[in-house]
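*Asks:* sequence first, then the predicted structure:
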Amino acid sequence: MIDTVFAERFAHEWVEAWNSHDLESILSHYSDDFEMSSPFISSFSPESGGTLRGKEAVAQYWAAALEKFSDLHFVLDSVFVGTDSIALTYTSVLDKKAVEVFFFDENGKVFKAAAHYREG
């Protein structure tokens, strides 16, 4: 079960990793076989249906995203705690509001995540 201390620490480390544009640091939060779903994925990989599986596939997508959005900076708004998941609200690229849900395995790594966006 996830507690508030773990959730807050994860959220701040995750945002810091993204804001540093350090792909290895970003990927360190995820299991090797994790699954990522996002509307942005379809723009990079139309055949994916918006979902990528495996760290290697997601790493390629995120590397391209970091290159495209060289000024990427996330601003954390809120952290919500579930039993085996966390939901973060934050301001994302292009000033979009985001909600991202992370599901954690027994090792404290994200095995599945889904991002949701609306215009700022």
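*Replies:* Looks like it arrived, so ask away.

*Asks:* rest of the way, CA atoms for contacts and neighbours
*Replies:* OK.

*Asks:* now do the strands in this structure.
*Replies:* With strands called from DSSP state E, the chain shows them at 30-37, 51-53, 75-81, 85-91, 97-104, 110-118.

*Asks:* okay, the angle between the first one and strand 110-118?
*Replies:* Which is strand 30-37. Angular relation of strand 30-37 and strand 110-118 on a 0 to 180 degree scale: 30 degrees, by axes from the mean of the first three to the mean of the last three CA atoms, to 10 degrees.

*Asks:* included below, for side-by-side comparison, is a second structure:
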Amino acid sequence: MSDFDQMGLVVDWVDACRKGDLATLLDLYADDAQVECACNGTQHYRGRRELETYWGPRLSAFSSAGFGLEEINPAPDGIDLEYSVAGSLRVHASFRFSAEGKIYSTLCTPSRQNSHDGCAC
């Protein structure tokens, strides 16, 4: 599993989000990858078509509002990332990877918000 740079793959994910590059972002995921988003109720997306439906509008929002990397850390089974949108909304994302070096799953949840910001997830 450690034959590839997991941290580098997540940095590539961040770069694709910042640029609003949907094709590159989707290419980082395995064909049967899944995203579980618990920011507005729990929603599940699986496979490239559903991930495209999920990420398309979000990338547009990220690129216009601003997407910031707050923290990135190794986790026992992958990489944990905290990012911000529009400088205030903070999201925690946990990434797990396939043996082929692709993102297999992403779980995103609202992070603790700054006391004056509130959560807009």
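*Replies:* Perfect, I can see it now. Quantities reported herein were computed from a predicted structural model and do not represent experimental measurements.

*Asks:* returning to what we had before: could you export the strands of structure 1 as a markdown table, including distance to Gln60 of structure 1 and mean neighbour count?
*Replies:* Output for the strands of structure 1, formatted as a markdown table (distance: least, CA to CA, whole Å; neighbours: other CA atoms under 10 Å):
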| stretch | distance to Gln60 of structure 1 | mean neighbour count |
| --- | --- | --- |
| strand 30-37 | 12 | 19 |
| strand 51-53 | 10 | 19 |
| strand 75-81 | 23 | 16 |
| strand 85-91 | 23 | 21 |
| strand 97-104 | 20 | 20 |
| strand 110-118 | 16 | 18 |
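
*Asks:* okay, the ones you listed in CSV with distance to Phe6 of structure 1 next?
*Replies:* Output for the strands of structure 1, formatted as CSV (distance: least, CA to CA, whole Å):
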stretch, distance to Phe6 of structure 1
strand 30-37, 15
strand 51-53, 25
strand 75-81, 9
strand 85-91, 10
strand 97-104, 11
strand 110-118, 13
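
*Asks:* tell me the contacts of the residue nearest to the spatial centre of structure 2?
*Replies:* Using CA atoms, centre = their mean, the residue of structure 2 that lies closest to the mean C-alpha position is Ala93, 5.5 Å off. Neighbouring residues of Ala93 of structure 2 by CA atoms under 8 Å, 6 or more residues apart in numbering: 80-83, 106-109.

*Asks:* same check, this time on Ile2 of structure 1
*Replies:* 81-85.

*Asks:* again, but for Ser84 of structure 2
*Replies:* By CA under 8 Å, 6+ apart, the contact set of Ser84 of structure 2 is 67-70, 90-91.

*Asks:* before I go, just wanted to say thanks for your time.
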